[in-house]
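Participant: Okay, structure incoming, though there's no sequence with it:
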C-alpha cells in the first residue's frame, strides 16, 4: 500500500461537489453542509447484522419508522443480500421490499432507497415511493439504468468486482483506492451516457465488497480520494468484517469501531453514512457537523456565565 503525506492545518476534507444539493421528493439534502444518516433495513431471513430480526413485514416497517424517530435522514430497504448464496427471484425480492417502502412513504417524507440490482424490483420500488436505487453492482445492468433514467430517480453507484451472490476468492489490487476511483469514474460516465443526470448520482467505494480488511482500511484512510471525484459519497462501514477483524470482535460488539470508521470517512468527505446503530450514529454526526460549523450545539451553558455550572 502506498503512503500518502499527512495533511496539516485543517483535519477534514471538503469535496468540491458538482451538484451539492440533491432533491429527494420533498426533502433537499445540501451535501456542502450536511452529512446524511442512512439507516439499514434488511428484509431478509439471513441478513448480515440482525439475522432476520426485520424479516417480518411489520417488524421492517416499525424498524424503519423507529430509525426516522432516532434521527435517520434516509432509510435503505433491501430484500436480497450481496453475500454469496442462491439468487433471489425478482418477484420474491419485490414482495419483500415494496410493501415496506409503501408503508414508510405513507408515514414519512424520509429519503428511501431500494437496495437492489434488478430492474423489475427497482421499477416497483420507485412506484411505491423510493427516491433512490442503491445498486451494489455499480450499474452494470443497462435495463436497470434505463429504469432509473426514465423515472428520474437517484442512484448510488457502488464498486464491486464480482456479481452479487457469487464467490470471489482472494481479490487483489495494485492500488485499491486508485482502481476503485477509476471504476467509479467509468461507471458514472456510463450512467450519464444512458441518460441519468449527474445531479442524481451518488457513489460508494464499497467497503468489504470483494475487498479484504487491509483494502477496506486503506479506503477508509484515503477516503478523500473517492470523495474528491465530485459526487456525494457514501460510506457503508457499519459492523462490517473489516471492523471485526481489526478489533477481533463479533458483529454485536462493533458499534464503537463502526463509529470511528464512519467519522474518519466523514472527515475524509463522506456525505452519507450507512449505519445500523442509528441513535449512536446520529450523535456522532451531530458532533462532526457542529465542529464543522454546520449546526449549532443543542444549548450553550458551559463557561457562558459568571459561574461555571455543571451541565
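Facilitator: Yes, it's here. Being a predicted model, the structure only gives us computed values, none of them experimental.
Participant: hey, let's count contacts and neighbours off CA atoms from now on
Facilitator: Fine.
Participant: Nearest the geometric middle of this structure, what residue?
Facilitator: Residue closest to the mean C-alpha point of the chain, counted by C-alpha atoms, centre = their mean, is residue 274 at 3.8 Å.
Participant: chain center to stretch 70-83: distance?
Facilitator: Offset of stretch 70-83 from its chain centre (C-alpha atoms, centre = their mean, to the nearest Å): 8 Å.
Participant: returning to that earlier point: do I have it right that the residue nearest to the centre of the chain meets residue 40?
Facilitator: Yes: at 6.7 Å, residue 274 and residue 40 qualify as touching, with contact defined as C-alpha atoms under 8 Å.
Participant: residues contacting the residue nearest to the centre of the chain?
Facilitator: Residue 274 makes contacts with 37, 38, 39, 40, 234, 235, 236, 237, 238, as judged by C-alpha atoms under 8 Å, 6 or more residues apart in numbering.
Participant: Use this one as the comparison:
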C-alpha cells in the first residue's frame, strides 16, 4: 500500500494506522460557518489566525470561503473568490501546504493558478468542469461523500447500508478521476461526517473507516471537529466541544485517518503527540 502523498510542492510519508497523522487547520473566511463564522472574515484577522496555526504546529491550512453547514445557502462565485483569493495569495509562501475548500470549478482554477497545493471538494468533483479544472495540475485532491446538498442534506438522511454506500460512492469517484487521467498519488478520501448523515450513520462510518481506507487504498481525511455528532454524545454546545473534538480526532487516527481537519490546532497537535508516544 502506498504511503507517500503529494500535496503539490509538498510530499509527506503517511504511515499505517498509529503513525504520523497530519493536522489540517480550518481557516474559515466566512460570516456564517457553524462554529467560527465571522471570526476571521477580514484579511487581517484571517492572516493572524493562520500565523497562530503555523506557530501551533499545523501541517496544512484549509481555506474556505463558503459555509457548508446544514441549511447553508449557495454563495456566488464572485463573493467566494473575493473572500478566498487574497488569503491564498498572502499565505502561499508560508512554508506549509495550502488547501482550498470549494466545489466550484472556477474557484479551483483560480486557486491552482495562485499556488494552492490541495483542492478539498465536498461535492467530490461532480460539478460540470470540476475534473477538467484540476486534471492538469499537481494539486492533491480530496474526494468527500455527501448525500444531497448542504441546503437539504440533514433533512432526512437515508441509507440501506451506510458503510457500503459511502465506500461504493468513493470508489466510483476515484475510478472516474483516474479514468480522466488523474494520478492516484494525488487523491485522498473523506467519509463526510455530518454531510447527509444521522448521528448513528456518522459513528457507523467512524467505526468502519479503517476498513474503507484499506479497501480503497488511499489516504483518509477525517473532519469531526466541533460537529453535532460530538454534541449528541456529550450534550455540549458547539463552543464546549473541545474535549469531544480531541477524542474524535484520536478515534479517527486509531481507525486509520491520515489527515485530521480541526479548528483547535494546538490542542490537537498535543493530543496526537501524546497518543503517538503511548503507541
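Facilitator: Nice, thanks for sending it over. Since the model is a prediction, treat every value here as computed from it, not as a measurement.
Participant: What does the TM-score come to for these two?
Facilitator: With the length set by TM-score structural alignment, normalised by the length of the second structure, the two chains reach a TM-score of 0.94; 274 aligned residues with a C-alpha RMSD of 1.4 Å.
Participant: quick one on the thing from earlier: tell me if I am right that the residue nearest to the centre of the first structure is in a strand.
Facilitator: Yes: counting by DSSP: H, G, I helix; E, B strand; the rest coil, residue 274 of the first structure is found in a strand.
Participant: ok so, going back, I'd like the contacts of residue 274 of the first structure as JSON lines, with secondary structure appended.
Facilitator: As requested, the contacts of residue 274 of the first structure are arranged in JSON lines below (three-state DSSP):
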{"residue": "37", "secondary structure": "strand"}
{"residue": "38", "secondary structure": "strand"}
{"residue": "39", "secondary structure": "strand"}
{"residue": "40", "secondary structure": "strand"}
{"residue": "234", "secondary structure": "strand"}
{"residue": "235", "secondary structure": "strand"}
{"residue": "236", "secondary structure": "coil"}
{"residue": "237", "secondary structure": "coil"}
{"residue": "238", "secondary structure": "coil"}
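Participant: which of those are buried?
Facilitator: Buried by 16 or more other C-alpha atoms under 10 Å: 37, 38, 39, 40, 234, 235, 236, 237, 238, out of those.
Participant: so what corresponds to the fourth one in the second structure?
Facilitator: This points to residue 40 of the first structure. Alignment note (TM-score structural alignment): residue 40 of the first structure maps to residue 26 of the second structure.
Participant: Help me confirm that that match comes into contact with residue 65.
Facilitator: No: using C-alpha under 8 Å, residue 26 of the second structure makes no contact with residue 65, being 11.0 Å away.
Participant: In three-state terms, how would the aligned partner of residue 100 of the second structure in the first structure be classified?
Facilitator: With TM-score structural alignment as the criterion, the equivalent of residue 100 of the second structure in the first structure is residue 114. With three-state DSSP as the basis, residue 114 of the first structure sits in strand.
Participant: Likewise for residue 182 of the second structure?
Facilitator: Here residue 182 of the second structure is recorded as coil under three-state DSSP.
Participant: Quick check, it in contact with residue 138.
Facilitator: No: between residue 182 of the second structure and residue 138 there is no contact under C-alpha under 8 Å: 9.1 Å.
Participant: If you count surrounding residues, which of the two has more?
Facilitator: For the pair residue 182 of the second structure and residue 138, the greater number of neighbours falls to residue 182 (22 against 19), based on other C-alpha atoms under 10 Å.
Participant: and the residue mapped onto that one from the first structure, what is it in contact with?
Facilitator: In the first structure, the residue matched to residue 182 of the second structure (TM-score structural alignment) is residue 196. By C-alpha under 8 Å, 6+ apart, residue 196 of the first structure lies in contact with 145, 148, 149, 152.
Participant: do residue 252 of the first structure as well
Facilitator: Counting by C-alpha under 8 Å, 6+ apart, residue 252 of the first structure touches 49, 239.
Participant: Just to be sure, it is in a strand?
Facilitator: No: counting by three-state DSSP, residue 252 of the first structure is not part of a strand but helix.
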